[in-house]
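**Student:** Need a 3D model of the sequence below.
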Amino acid sequence: MSPYLRVLIVEDSEDDTLLVLRELRRGGYTVDYVRVDTPAAMQAVLDQQSWDIVIADYNMPAFSAPEALKLLQSRKLDLPFIIVSGTIGEEIAVAAMKAGAHDYLIKGNLARLVPAVERELREAQERHKRHSAERALQESEERFRQLAENIIEMVFWMSDPGERQRLYVSPAYENIWGRSRESLYANFMEWLEAIHPQDRQHIETVFFEQSLAGTYDEEYRIIRPDGSLRWIRDRGFPIRDKSGEPYRVVGIAEDISDRKLAEQQIREQAALLDVATDAIFVQDLEQHLLFWNKGAERLYGWEAAEVLGRSAESLVYKSEETLPPFEAIQTILAAEGKWQGELQQVTKDGKKIIVESRWTLVRDVAGNSKSILIVNTDITAKKQLEAQFLRTQRLESLGTLASGIAHDFNNILTPILAIAQLLPLKFPKLDENTQELLRMLEGSAKRGGDLVTQILSFSRRGVEGSRTIVQTKHLLLDVAQIAQRTFPKSIETQTNIAPNLWTVFADATQLHQVLMNLTVNARDAMPDGGILEISAENLWVDESYARMHVDAEVGSYIVITITDTGCGIPPEIMDRIFDPFFTTKEVGKGTGLGLSTVIGIIKSHCGFVNVYSEMGKGSRFQVYLPSSQLTETPAATDVELPNGHGELILVVDDEVTICQITKSTLESHNYKVLTASDGIEALALYAQYKDEISVVLIDLMMPGIDGSTTILTLQRMNPHVQIIAMSGLMSNWTTAQKRSFGIQYFLSKPFTAQALLSTLREVRDS
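**Tutor:** Presented below is the predicted three-dimensional model:
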């Protein structure tokens, strides 16, 4: 297909026009042409359509080629312009070419026309491409200029590293650097001189080595003329020539001072969070962990690198039983933005903990829920102390109830026991059957008294027996020997007792009872066999340890540990095991007083008990007793009791039966007796017989004027009065109180005739 050519012919001769057209068609073109011979006609056709080329006769009567060329140029049209003339001098042709004509031909030699047209069309196309590229470049440069000069947060720059010259820098430079662009254009080194001395050498090196390679991306500090410091992030990108070689660098420098300040604040805040003792972590709405502070690492044992991205639920909750009500918490968070409560959790090593948890919903700037900030405080020790305190309160309340019952019960048992002992003395010729019945009565009364004593022991209101310096090592070895001989062969007994174990000031009989109760419980927990370990060691309890245990005080202790590998104690009953009459054993196999007696005896010795147990693995009971660190003393032997020598004894008790049986017992052993049923009667009798009364035997718990008030009044009447106090509740009077009142003798109800007469003998001999 022939190429299409639109030709504007400026010619006044029709014949010459036909010659030109014939030559073009011979050259293979399909020609669309218009011939004009005046400026007006040329203007008109230029307005009507676009043209590919202009062919003009040089000399015409009304219009010439130079005039046509000027008209074309005035229209700023870049079209090939070829002059065709009959005759033209060389000077005229050169002048036409200088004026803008692209070629000239002689009408007599049109053979050059087609090649000239082809050449000029090619050159016109090249010029058009070049002009389009230049216009695009100009437009791009203009857009870049407007962009660069209107963005004040960043500095756009262009440099020639080889020549060490800044070719362009945007106006933002003056605002950020505080220096003029003109000074930078004049002195490239001004940029380096503004960089902080500690950063300058590094930046100078990497800029000239890396900017042309496309790897220049640095952060550095600059010092402004006013002395202020700014942080800059500077990035460079190479510009390459046609051969791909970099020859210039363009870049962006931005002020990142605010970001650096924020990062510093974040680091400081993170450091504060890490110093915090609380566990602080952040999770997204799907419970994936986003932040985990040092406090969380310390509490849970998980390093931050181990947990980030993982589910908090799978890490700190052992089972569905301990899972918090997430749906309820989410509802409260959505409504109030925060939630607070106590949660049961586990650490990495499986240790159970209790935390006070505070949840805060974090929202983004649009108000949408983004994440949850959780602050957990370990309150495990606090909850344990609360449990110990509540258990102590419960035991004290039960002890108060039991002591009231025991007081009345002791008052009932005392005359029964005394009568059972007195009747054989009054009637020595009783038949054997009657004497056996009296012995049975005496034994039953004693067992009843022992039961009351055991009930009172758990509440620290029991009888305070004879206390001496005791080396518990002997007791422990004795208990271990009993266990080895009497326990099933399937139970292996082991001992681990410190060779230098300290002594304690204690009632050896009561401690023996404690140890037997604990070892028997351990045996019962191992019906299929196991290991019973009895150990003891010395321990210094410091302030930190004492704060963790309600009953502990700073000082030296011995710790006796009874460990079994039995079935363990269910967690749900752990808080009740020291309650009196509570037992898990079958009916008839346990009274429920074993552990309550243990806790009562140990507390009466100013000690405390800790229990650790795990189902299926066994239990460990630790008994803490204050050490004495004195030498063990041998127990005193009993001395035979003589009768009285006719001394007058004043017996004071609100229970008539006790007064009567005590009177009978004393009179049968050569004592004279006066009785009073209350404090007022006692004071009246003492005032009347003060010089004759040798000893006052008085109950501490009486209605009206109680025993302590009566004793104080008696001592005012006679500072040297000899007093024996009686009570079924030893806790009513401590050792210090007895000493402060000058009372050295005490009878625990129910008492035997032997105890009564022995105590009177001690008073008489003193």
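
**Student:** Only C-alpha atoms from now on, for both contacts and neighbour counts.
**Tutor:** Noted.

**Student:** And E123, how close does it get to L19?
**Tutor:** E123 sits 25 Å away from L19 when distances are taken as C-alpha to C-alpha, to the nearest Å.

**Student:** of these two, who's got more company?
**Tutor:** E123 (15 against 12; other C-alpha atoms under 10 Å).

**Student:** Please identify the helix or strand for that one.
**Tutor:** E123 is located in helix 113-150, with elements delineated by DSSP states H and E.

**Student:** Which elements pack onto that helix?
**Tutor:** helix 14-26 (3 or more C-alpha pairs under 8 Å, 6 or more residues apart in numbering; DSSP states H and E).

**Student:** Please generate a structure for the following sequence too, so the two can be compared:
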Amino acid sequence: MNEPAMPHSSLILVVDDTPALLKAALRLLGREGYRVTGVGSGHEALDVVQKSRPSVVLLAVALPDMDGFEVLRAIRSLKDLPQPSIIMMSAAQTLSEDQAEVLAQSADGYLARPISNAELLARVGLLVRNHELVAQLRRSEAQMARAQRIAHVGSWELDVVRDELTWSDEVYRIFGRDRETFEPSFNAFMACVVEEDRKDVLTAQERALAGREALNITHRITRPDGTVRWVHELGELESGDDEQALLLTGVVMDITERHENERHMRLQQAALESAANSIAITDHEGRLLWVNPAFATSYGYEEEELTGKRPGDIVKSGVHDTAFYKEMWETILSGRVWFGEIVNKRRDGSLLTEELTITPIRDAEGKVANFIAIKQDITERKRMEMQFLRSQRMESIGTLAGGIAHDLNNLLAPIVMGVDLLAERVNDDALQVVIRNMGQSASRGTSLVRQVLSFARGVEGARVTLFLDQVLREVVTMAKTSFPKNVRIQTESDDDLWPVIGDPTQLNQVILNLSVNARDAMPDGGTVRLLTRNVTIDDQYASMRRDVEPGDYVLL
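**Tutor:** Next up is the predicted model:
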């Protein structure tokens, strides 16, 4: 007993108006595992073909309603349906010329009755296998077309011998052309290329056809609607045994979006690179992944020196305590933005004050993966702010000093008058010396009050030509009457001391303050030496000091 054959997916339609022959054919094919169905008329056959789409049709020529060749022509006219393989069956041994022509053009075979089972099965088996191969090929082509459409990649083939260019459906889509109206050729392709790119495309094509290198070029094309697209083409040459070029096959990719993205990325990169503000990107542990030139320059480093380092290991100034950095990290690790002022250290050890913003960046899972730091050097701004606050304080002090000086002036006025009266009435020489010192002190006090008032009003003191040795002598005279006996004062001046320009009262006060400071620094006594001499500053010495210019000076 024969084992049943493996089932086939293909459907076979048998069309025969003889019930016995129809039944026998269906039974034979069914035993071989084929799906079968049978009808006895032409109209029924057309209905089954349209609804069930059989792979093979066994079609009898003699039918009650239609001629078998009419049915054949009707099936072939169904353009929107996959065409079955058709075998015509007839008891006639010969065919008319018309029938033979139709058979040759439209049928896949002809069987003259009587038909042996072996011949029928062989013919059907061959057609089924061919049909399955064709179906598989069509599925592969459809999958390829779908893959090309998804990837924006089309395939093309240039037959060098016949000068024929073949495009896949996706190439037509990329170029914006209609398969029905556009005939691809090399000249037609070159007409699609943007004019400025044609020379490069032609050169690349010629080098590929010469076998010097594979085709690999990016260029622009213009669609019929005027839009410009960027494409990338790759191709390889197939040559004959005599190394003559036969076939150039390749692919073309629509890279417009990628090109635009790359252009935007380059633009963004250029903006970041040229930004005046310092910008850095770190991983979630704070290691630097990228810095712009402004960031590296602000600290005195090269960009590559900072990559992979933690800013805290490089620029930490020591000004801020642990709590400061703890609060910063807690903020950014929680996904919040941190903003504030921070003092950092340059490579040379100098400090700079910065306004810093750290923004956390989350990954696809919502976890903090990176940080972007943007900072601005505000050292100069902070210095100006401090200078402004200092000037405000000085203004307040000046207002206060003006009021105090006014009161002191009222207090000193009767003292000055009293000293003059005492000098007239006292005849004791020793007391006269004391009175004279009192008068000089009162006069200096009056001058000091005038200076304070000038300061309060923003007026500079009188600047006159004077000799520092004379100022020293006045200071020494006053100091000797007020300093303790264990503190000695010595002066030393050049004999030809140069004159200087200055305010004598201010100079007197400065030297006296220095002397008092020196006295206070020697509680057990000692010697205060006041020296003046001529010095000349040359260009070499002046070049080492920003606040000094070459010239003649008097050294105190």
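
**Student:** how about the helix holding E123 of structure 1: buried residues?
**Tutor:** Going by neighbour count (16 or more other C-alpha atoms under 10 Å), the buried part of helix 113-150 of structure 1 is 113-114, 116-117, 120-121, 124, 148-149.

**Student:** what do you get for stretch 547-555 of structure 2?
**Tutor:** Applying a neighbour-count criterion of 16+ other C-alpha under 10 Å, one finds V554 buried in stretch 547-555 of structure 2.

**Student:** Show the end-to-end separation of that stretch, please.
**Tutor:** End-to-end span of stretch 547-555 of structure 2 (C-alpha to C-alpha): 15 Å.

**Student:** for stretch 282-297 of structure 2, same thing?
**Tutor:** The first and last residues of stretch 282-297 of structure 2 sit 18 Å apart, counting by C-alpha to C-alpha.

**Student:** buried set for that stretch?
**Tutor:** Within stretch 282-297 of structure 2, the residues that qualify as buried by neighbour count (16+ other C-alpha under 10 Å) are 282-284, 286-296.

**Student:** Could you do stretch 26-35 of structure 2 as well?
**Tutor:** Within stretch 26-35 of structure 2, the residues that qualify as buried by neighbour count (16+ other C-alpha under 10 Å) are 26, 29-30, 32, 34-35.

**Student:** Tell me which two in these are the farthest apart.
**Tutor:** For the buried residues of stretch 26-35 of structure 2, with distances taken as C-alpha to C-alpha, the pair at the greatest spread is L26 and E32 (10.1 Å).

**Student:** what helix or strand is V102 of structure 2 on?
**Tutor:** Using DSSP H and E, V102 of structure 2 sits within helix 97-106.

**Student:** Give the next helix or strand downstream of that helix.
**Tutor:** Moving toward the C-terminus from helix 97-106 of structure 2, the first helix or strand encountered (DSSP H and E) is strand 109-112.

**Student:** What span of structure 1 is that next one aligned with?
**Tutor:** Under TM-score structural alignment, the alignment places strand 109-112 of structure 2 onto no residue of structure 1.

**Student:** And that strand, what does it pack against?
**Tutor:** For strand 109-112 of structure 2, the elements it packs on are strand 85-90, judged by 3+ C-alpha pairs under 8 Å, 6+ apart.

**Student:** Okay, angle between the strand it packs on and helix 97-106 too, please.
**Tutor:** Using axes from the mean of the first three to the mean of the last three C-alpha atoms, to 10 degrees, one finds that strand 85-90 of structure 2 and helix 97-106 are set 160 degrees apart in direction.

**Student:** Summarise which helices and strands strand 85-90 of structure 2 is packed against.
**Tutor:** By 3+ C-alpha pairs under 8 Å, 6+ apart, strand 85-90 of structure 2 packs against strand 56-60, strand 109-112.

**Student:** possible to save those strands as CSV with mean neighbour count and distance to I358 of structure 2?
**Tutor:** Rendered in CSV, the data for these read as follows (neighbours: other C-alpha atoms under 10 Å; distance: least, C-alpha to C-alpha, whole Å):
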stretch, mean neighbour count, distance to I358 of structure 2
strand 56-60, 26, 73
strand 109-112, 16, 80
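
**Student:** Of the ones you listed, which is nearest G445 of structure 2?
**Tutor:** G445 of structure 2 sits nearest to strand 56-60 of all these, at 130.2 Å, using C-alpha to C-alpha.

**Student:** quick revisit: could you redo the helices and strands packed on strand 85-90 of structure 2 as TSV and give each row distance to D254 of structure 2?
**Tutor:** As requested, those are arranged in TSV below (distance: least, C-alpha to C-alpha, whole Å):
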stretch	distance to D254 of structure 2
strand 56-60	41
strand 109-112	46
